[in-house]
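[1] Here is a sequence together with a model predicted from it:
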Amino acid sequence: MAKPLILVTNDDGITAPGLRMLVSIMKTIGEVVVVAPDSPQSGMGHAITLDSTLYSKKLTIDLDSEGIDEYSCSGTPADCVKLALQELLPKKPDICVSGINHGSNSSINVIYSGTMSAAIEAGIEGIPAIGFSLCDYTWEADFSQAQDFIFTIVSQALKNGIPKGTVLNVNIPKLKKKKIKGIKICRQAKANWKEKFDKRTNPMGKDYYWLTGEFLLLDKGEDTDEWALANGYISVVPTHFDLTAHHVIQELNSWDL
């Protein structure tokens, strides 16, 4: 049987260790094509490039990736997927995997995530898609413990399919001495950021700002992604991109409009 065609992308950039690890796992499953940003694009959400040109370059990052087509893209993660599907891939991929992100995309973080937006862009086009993130922001993050779990999740998605209109948001806990306990299918925890700006002044007397904040978990449920991660499990949240609040439609129809 022909191997599945796998599109690999991310938001940390084409040289990021997380993406390199994901490529190494995916090439044991199928034929891999990489289209990823040429520089870090974290926190870009679903931004796309409209008012400037996009550039793409075919290149080789790892010598052990012989036979894998890789392209850098000057745009956002969503741009990468659009360009891959319209211009760079020989055919529609069987699955798109995004990541492995350096940092959490659990709970409310999914809204801001370039990693997940790349997966969602593929999902919009009817392609099964998964975003992977490790809860460790360092460039030296250890992805090794998650390899077998990522292989299993992608293999099962290829075997069983992912319901249309849905992508999977997979987050992996940062564990140093303990082993990952397993995988939990979860809901997104209710949480937000209490944000503030650190105001500073440069040597020229001009004010500038650094965004800072505190993560506030407002959910005590034991069926959430945050609970799973805190307890040593990989969280898998089925995420849909229909933003309609269907339960509110009836209420709004009662307004005098």
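    Sure thing, it's come through. Residues are numbered from 1 along each chain as shown.
[2] going forward, measure contacts and count neighbours with C-alpha atoms only.
    OK.
[3] any idea which element residue 237 lies in?
    Following DSSP states H and E, one finds residue 237 within strand 233-240.
[4] So which other helices or strands are in contact with that strand?
    When contacts are defined as 3 or more Cα pairs under 8 Å, 6 or more residues apart in numbering; DSSP states H and E, strand 233-240 packs onto strand 166-172, strand 182-185, helix 225-230.
[5] Can you say which of the ones you listed is packed in most?
    strand 166-172 (a mean of 27; mean count of other Cα atoms under 10 Å).
[6] and residue 58, what is it in contact with?
    Counting by Cα atoms under 8 Å, 6 or more residues apart in numbering, residue 58 makes contact with 69, 70, 71, 72.
[7] Mind checking which of those land in strands?
    In strands, judged by DSSP state E, the following of the contacts of residue 58 are found: 69, 70, 71, 72.
[8] okay, the residues you listed in TSV with neighbour count next?
    As requested, the ones in strands among the contacts of residue 58 are exported to TSV (neighbours: other Cα atoms under 10 Å):
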residue	neighbour count
69	16
70	23
71	23
72	22
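[9] can you list those residues in JSON lines and add distance to residue 141?
    Below are the ones in strands among the contacts of residue 58 laid out as JSON lines (distance: Cα to Cα, whole Å):
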{"residue": "69", "distance to residue 141": "25"}
{"residue": "70", "distance to residue 141": "23"}
{"residue": "71", "distance to residue 141": "24"}
{"residue": "72", "distance to residue 141": "22"}
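[10] Counting neighbours, what do you get for residue 196?
    By other Cα atoms under 10 Å, the residues close to residue 196 number 12.
[11] tell me the secondary structure for residue 189?
    coil (DSSP: H, G, I helix; E, B strand; the rest coil).
[12] list the contacts for it?
    106, 107, 108, 217, 218, 219, 221, 224, 225, 226.
[13] try 7 Å
    Going by Cα atoms under 7 Å, 6 or more residues apart in numbering, residue 189 touches 107, 219, 224, 225, 226.
[14] host element of residue 130?
    Short version, using DSSP H and E: residue 130 is in strand 129-134.
[15] Packing partners of that strand?
    Where contact means 3 or more Cα pairs under 7 Å, 6 or more residues apart in numbering; DSSP states H and E, strand 129-134 is packed against strand 95-102, helix 114-124, strand 166-172.
[16] If you compare the directions of the first one and strand 166-172, what angle comes out?
    Between strand 95-102 and strand 166-172, the angle formed by their directions is 30 degrees, by axes from the mean of the first three to the mean of the last three Cα atoms, to 10 degrees.
[17] what about versus this one:
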Amino acid sequence: MSKPLILVTNDDGITAPGLRTLVSLMNQLGEVYVVAPDSPQSGMGHAITLDSTLYSKRMRQDMAHPNVVEYSCSGTPADCVKLALKEILPRRPDLCVSGINHGANHSINVLYSGTMSAAVEAGIEGVPAIGFSLCDYNWNANFEPGSDLVKTIVEQALEHPMPKDVVLNVNIPDLPKEALKGIKVCRQARANWNEKFDKRTNPNGKDYYWLTGRFELLDEGQDTDVWALEQGYVSVVPTQFDLTAHHAIRELNQWDFGP
């Protein structure tokens, strides 16, 4: 049987160490194509390019993985997946993996994440997909401790059908290998960012702003991704892209909307 075709993408850019780690791991499991942004696209969410042209470029062969085919893309993470599925890949992929992101994408962060939006875009197209993130924002973060658990999750995803209309959001605590306790399937923690803007003035007298904020956990549950990460587990959250609040439909139908 032929090897599974695995699409690898991210939001930190095609040269990011997290992506290079994921490429190396996926190369052990299947036939790998990479389509990733040519520059960092963190925090882009599910943005797509509509008002400018998209470009893609075949990258030079990676001597460490000469069988891996790689393309950079001028667009967002969601653009990368769209372009890969419609134009670049030789056939429909068996799996799309996004990451490994430099920084956590647990709880409310999933809404802003370019890493997860790439996975969601694949899921919308019916391709099983997983987003991976390491809870360390350092460009030179150590991705090795969680590598075996990343492979385990991918192997299981290749072996078992993904639940319909679901993608997996995986976060890895920044811990040494011996401190990692295993994998926990969790729910998304309720949390928010207490944000403010740092207002400054440039030498020309023009005001500018830096967004700053503090993460606020509003959830004490022991079944959440944040709790699992704090306890030393890799968190796996099944994430759906149907944003309908189904529980609210009955209540809203009691409102008087007129004739």
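    That came through fine. Please read these numbers as outputs of a predicted model, since none were measured by experiment.
[18] In space, what's closest to residue 70 of the second structure - neighbours in sequence excluded?
    residue 34 (4.5 Å; Cα to Cα, 6 or more residues apart in numbering).
[19] residues near the one you found, how many?
    Neighbours of residue 34 of the second structure under the rule other Cα under 10 Å: 29.
[20] how close does it sit to residue 203 of the second structure?
    43 Å (Cα to Cα, to the nearest Å).
[21] One more: residue 156 of the second structure?
    In this view, residue 156 of the second structure and residue 203 of the second structure are 56 Å apart by Cα to Cα.
[22] So between those two, which is more surrounded?
    Between residue 156 of the second structure and residue 203, residue 156 has the larger neighbour count (other Cα under 10 Å), namely 11 against 7.
[23] Surely residue 21 of the second structure is within a strand?
    No: counting by three-state DSSP, residue 21 of the second structure is located in no strand; its state is helix.
[24] hmm, who's touching the strand holding residue 237 of the first structure?
    Contacts for strand 233-240 of the first structure (Cα under 7 Å, 6+ apart): 165-173, 180-188, 225, 228-229.
[25] 6 Å - rerun?
    165-172, 180-187, 225, 228 (Cα atoms under 6 Å, 6 or more residues apart in numbering).
[26] picking that back up, next, the angle from the strand holding residue 130 of the first structure to strand 95-102.
    Using the same axes, to 10 degrees: strand 129-134 of the first structure against strand 95-102 is 20 degrees.
[27] what element comes up after strand 129-134 of the first structure heading to the C-terminus?
    Along the chain past strand 129-134 of the first structure, the next helix or strand (assigned with DSSP H and E) turns out to be helix 147-160.
[28] relative to strand 166-172, how tilted is that following helix?
    Following the same axes, to 10 degrees, one obtains 170 degrees for the angle between helix 147-160 of the first structure and strand 166-172.
[29] Provide the aligned range in the second structure for helix 147-160 of the first structure.
    Mapping helix 147-160 of the first structure onto the second structure (TM-score structural alignment) gives residues 147-160.
[30] Please report how far residue 122 of the first structure lies from residue 45 of the first structure.
    Distance, residue 122 of the first structure to residue 45 of the first structure, by Cα to Cα: 14 Å.
[31] more neighbours, these two?
    Using other Cα under 10 Å as the criterion, residue 122 of the first structure and residue 45 rank with residue 122 on top: 26 against 21.
[32] With distance to residue 96 of the first structure added, can I get the helices and strands packed on strand 233-240 of the first structure in a markdown table?
    Output for those, formatted as a markdown table (distance: least, Cα to Cα, whole Å):
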| stretch | distance to residue 96 of the first structure |
| --- | --- |
| strand 166-172 | 10 |
| strand 182-185 | 20 |
| helix 225-230 | 22 |
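[33] How about the contacts made by residue 70 of the second structure?
    Taking Cα under 6 Å, 6+ apart, we find residue 70 of the second structure in contact with 33, 34, 59.
[34] one more time with 8 Å, if that's ok
    Taking Cα under 8 Å, 6+ apart, we find residue 70 of the second structure in contact with 33, 34, 35, 58, 59, 60, 61.
[35] neighbour-wise, which of those leads?
    Ranking the contacts of residue 70 of the second structure using other Cα under 10 Å puts residue 35 first, with 31 neighbours.
[36] right, and it touches residue 7 too?
    Yes: if you go by Cα atoms under 8 Å, residue 35 of the second structure and residue 7 touch, sitting 7.3 Å apart.
[37] quick one on the thing from earlier: figure out the helix or strand that the residue nearest to residue 70 of the second structure lives in.
    Using DSSP H and E, residue 34 of the second structure sits within strand 31-37.
[38] What are the contacting residues of that strand?
    Contacts to strand 31-37 of the second structure, defined as Cα under 8 Å, 6+ apart, come from residues 3-14, 23, 26, 67-77, 80-81, 84, 89.
[39] redo that, cut-off 6 Å
    When contacts are defined by Cα under 6 Å, 6+ apart, strand 31-37 of the second structure is touched by residues 3, 5-10, 13-14, 68-74, 80.
[40] what is the orientation angle of that strand with strand 95-102?
    Interaxial angle, strand 31-37 of the second structure versus strand 95-102 (the same axes, to 10 degrees): 50 degrees.
[41] what's the average distance of strand 31-37 of the second structure to the first structure?
    Following the fit onto the first structure, the mean deviation recorded for strand 31-37 of the second structure is 0.1 Å by mean Cα distance after the TM-score superposition for the first structure.
[42] circling back to that earlier point, include distance to residue 248 of the first structure when you put the contacts of residue 189 of the first structure into a markdown table, please.
    A markdown table is the format used below for the contacts of residue 189 of the first structure (distance: Cα to Cα, whole Å):
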| residue | distance to residue 248 of the first structure |
| --- | --- |
| 107 | 22 |
| 219 | 22 |
| 224 | 23 |
| 225 | 25 |
| 226 | 27 |
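[43] coming back round to it: so for the match of helix 147-160 of the first structure, what gets flagged as buried?
    Judged by neighbour count using 16 or more other Cα atoms under 10 Å, the buried positions of stretch 147-160 of the second structure are 147, 149, 150, 151, 153, 154, 157, 158.
[44] Equivalent analysis for stretch 79-88 of the second structure, please.
    Taking 16+ other Cα under 10 Å as the neighbour-count basis, stretch 79-88 of the second structure is seen to contain the buried residues 79, 80, 81, 82, 83, 84, 85, 88.
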